[in-house]
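>>> Sequence and computational prediction follow.
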Amino acid sequence: MFLSNPFPYSTSFRNHFLIASILSFIVVFILVFLQPFGSNNFSNPYKNLYFIRYEWICFIVYIFFHLLSKWYYESFKIWKWVEELFFCILYLSVAITLAFIYTEVIINKSPEHLTLSLFLFWFKHMFLGFGLILFVLALFFRHRYASKKNIIKDYVFSTIENEESKKKTILLQGTMKKEILEVVTSQVVYVKSEDNYVTRCAFS
């Protein structure tokens, strides 16, 4: 099952800071320019400032869960599709929940609307609206940046390994131990002993 397959994970805070910024910008862009869910009916001189705070919520929640996921990854050295999907769902669920509280308490100034029925209604519409878009984009960017980093890491490791292998040497020593010949293994074709002499064929 694909859920048990490994998913590339990046521990780079810079990468996740960038991902959080992109996702947050998309949220505020949709709210300000597309004005879904009747947000165009919200008339307030500080309307855009109120909307920008949704961006803050999205950004802070992502960074918080990134730090938790990083701790999990470094502790258990595992990150599969099941963990990745759980991360994205949890991130979006918490962000939508905080956005609901912010909307009713700060924007609408109606804390009495913090009821389970209204929350479930809000959650369903927000998840099917914003949530699915952010879910797909989060998976895409997280996979892209993690895969890119792993490719670079593998290339660097392979390069270092090749350089180290070129530097490996062996020492040839006769029974009298009077002379020692140092040979770079990566340059040797063959070594043949002839009586008291050693014939070495190598690349220069």
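All right, it came through fine.
>>> Could you use CA atoms for every contact and neighbour count after this?
Will do.
>>> any idea how far Glu84 is from Arg142?
Distance of Glu84 to Arg142, computed by C-alpha to C-alpha, to the nearest Å: 9 Å.
>>> Helices of this protein, start to end?
13-29, 47-76, 81-102, 116-126, 132-167 (DSSP state H).
>>> can I assume Ala95 is in contact with Val61?
Yes. Using C-alpha atoms under 8 Å, Ala95 is in contact with Val61, at 6.2 Å.
>>> In terms of neighbours, single out the busier of the two.
Ala95 (21 against 18; other C-alpha atoms under 10 Å).
>>> Name the nearest residue to that one, sequence neighbours excluded.
Spatially, and ignoring its direct neighbours in sequence, Ala95 is nearest to Cys58 (5.8 Å; C-alpha to C-alpha, 6 or more residues apart in numbering).
>>> contacting residues for that neighbour?
By C-alpha atoms under 8 Å, 6 or more residues apart in numbering, the contact set of Cys58 is Ala20, Leu23, Ser24, Val27, Ala95.
>>> if I look at the nearest residue to the first one once chain neighbours are set aside, how far off is Val27?
Residue nearest to Ala20 in three dimensions, not counting chain neighbours: Phe59, with 5.2 Å by C-alpha to C-alpha, 6+ apart. Distance, Phe59 to Val27, by C-alpha to C-alpha: 10 Å.
>>> Kindly report the same for Met126.
When Met126 is compared with Val27 (using C-alpha to C-alpha), they lie 11 Å apart.
>>> again, but for Ile19
Taken as C-alpha to C-alpha, the span from Ile19 to Val27 is 13 Å.
>>> cool, and Thr199?
For Thr199, the distance to Val27 - C-alpha to C-alpha - is 73 Å.
>>> out of the two, which sits in the busier spot?
With neighbours defined as other C-alpha under 10 Å, Thr199 and Val27 compare such that Val27 has more, 22 against 10.
>>> try it against this one:
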Amino acid sequence: MHIYGLFSNYLILILNTLLITVLTIMLLINLMPYRHATISLFPAFYRQRADEILSKWEEGLMGWLARVALSRSLIGITSIIGLSVLQVPLPFVYGLLAFILALIPYKGAILSVIPPLLLALLDSPSKAGAVLLLYFLIQQIEGNLVTPIIMEKQVSLLPAYTLAILTAFGFFFGFLGLFLGLPILIVIQIWVKEVLIKDILDRWQTAPSGKSVNNP
């Protein structure tokens, strides 16, 4: 029963991740109707500015998707190659699992190593140790080499804020919160920078009488 429950949780997690991924792709393919509907919610005088901000949102989210696609593909391919070299059964299945679960920050890497690790342990403790070392090296290369290069060019996120937001989202919303935390954080950061700072705070001036005014 314990193994069945673990398998069911893995299956549900994978299906939910795939569902969210498919919905995201469908939204990006036909984005313009949603864009126009969002812009129409703003006052007429602010719609051009809202359109500029939405363009920045799209740029930030596309940068995040590019980072996800490249880094997760690296994780999946290197997992398949490494597991094949170590002669662990079903390397393609576990490589695909590593690719899917890598979409979940932090915890995804831990969850992806458990099935091949247990399978390798049935063969020998040394093979299980080799699998653990393989996944550790893959995560180190992806986290310290590939991701910083991509994020530097695509998305600028403050590390402390990112960790705090992901921790909060993971605590309140579980794996779904971890999966959606980064794109939501990107949108929030752009909104704060463009609307709160540039359009409100940077235009706030003090009148000669000492009263604060906000110039349009």
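Everything's here; your move. Here the structure is a predicted model, which is why all the values come from computation and not from measurement.
>>> Work out the TM-score between the chains.
Scored against TM-score structural alignment, normalised by the length of structure 1, the superposed chains reach a TM-score of 0.37; 103 aligned residues with a C-alpha RMSD of 4.3 Å.
>>> Specify the helix with the largest residue count in structure 2.
helix 47-85.
>>> For that one, buried residues please.
Residues of helix 47-85 of structure 2 classed as buried by neighbour count (16 or more other C-alpha atoms under 10 Å): 47, 49-51, 53-54, 56-58, 60-68, 71-80, 82-83.
>>> Stretch 133-142 of structure 2 now?
Neighbour-count burial for stretch 133-142 of structure 2 [16+ other C-alpha under 10 Å]: Leu134, Tyr135, Ile138, Gln139, Glu142.
>>> Among those residues, which are located in helices?
Leu134, Tyr135, Ile138, Gln139.
>>> so can I have JSON lines of the residues you listed showing distance to Leu119 of structure 2?
As requested, those are exported to JSON lines (distance: C-alpha to C-alpha, whole Å):
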{"residue": "Leu134", "distance to Leu119 of structure 2": "14"}
{"residue": "Tyr135", "distance to Leu119 of structure 2": "14"}
{"residue": "Ile138", "distance to Leu119 of structure 2": "19"}
{"residue": "Gln139", "distance to Leu119 of structure 2": "20"}
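>>> So which of those is the closest to Thr167 of structure 2?
Gln139 (19.3 Å; C-alpha to C-alpha).
>>> Hmm, Ala109 and the closest one touching each other?
Yes. Judged on C-alpha under 8 Å, Gln139 of structure 2 makes contact with Ala109 at a distance of 7.4 Å.
>>> ok, now how distant is Phe86 of structure 1 from Leu67 of structure 1?
15 Å.
>>> residues touching Phe171 of structure 2, list them.
Applying C-alpha under 8 Å, 6+ apart, the residues near Phe171 of structure 2 are Gly177.
>>> Give me the angle between the host helix or strand of it and helix 47-85.
Assigned by DSSP states H and E, Phe171 of structure 2 belongs to helix 159-191. Calculated by axes from the mean of the first three to the mean of the last three C-alpha atoms, to 10 degrees, helix 159-191 of structure 2 forms an angle of 140 degrees with helix 47-85.
>>> Can you point out the buried residues in helix 159-191 of structure 2?
For helix 159-191 of structure 2, by 16+ other C-alpha under 10 Å, it's 165-167, 169-170, 175-183, 185-187, 189-191.
>>> what does stretch 145-154 of structure 1 give?
For stretch 145-154 of structure 1, by 16+ other C-alpha under 10 Å, it's Tyr145, Ala146, Ser147, Lys149.
>>> Report the central residue of structure 2.
Leu182 (4.7 Å; C-alpha atoms, centre = their mean).
>>> That one reaches Leu166, doesn't it?
Yes. Leu182 of structure 2 lies in contact with Leu166 (C-alpha under 8 Å); the separation is 7.3 Å.
>>> for the helix or strand hosting Asn16 of structure 2, packing partners?
Per DSSP H and E, Asn16 of structure 2 falls inside helix 2-29. The criterion is 3 or more C-alpha pairs under 8 Å, 6 or more residues apart in numbering; DSSP states H and E, and the helices and strands that helix 2-29 of structure 2 contacts are helix 91-101.
>>> what does the helix it packs on contact?
By C-alpha under 8 Å, 6+ apart, helix 91-101 of structure 2 touches 14, 17-18, 72-73, 75-81, 83-84, 108-109, 111-113, 115-116.
>>> Next, the angle helix 2-29 makes with it.
Going by the same axes, to 10 degrees, helix 91-101 of structure 2 makes 60 degrees with helix 2-29.
>>> which parts of helix 91-101 of structure 2 are buried?
Buried, per 16+ other C-alpha under 10 Å, within helix 91-101 of structure 2: Pro91, Phe92, Tyr94, Gly95, Leu96, Leu97, Ala98, Phe99, Ile100, Leu101.
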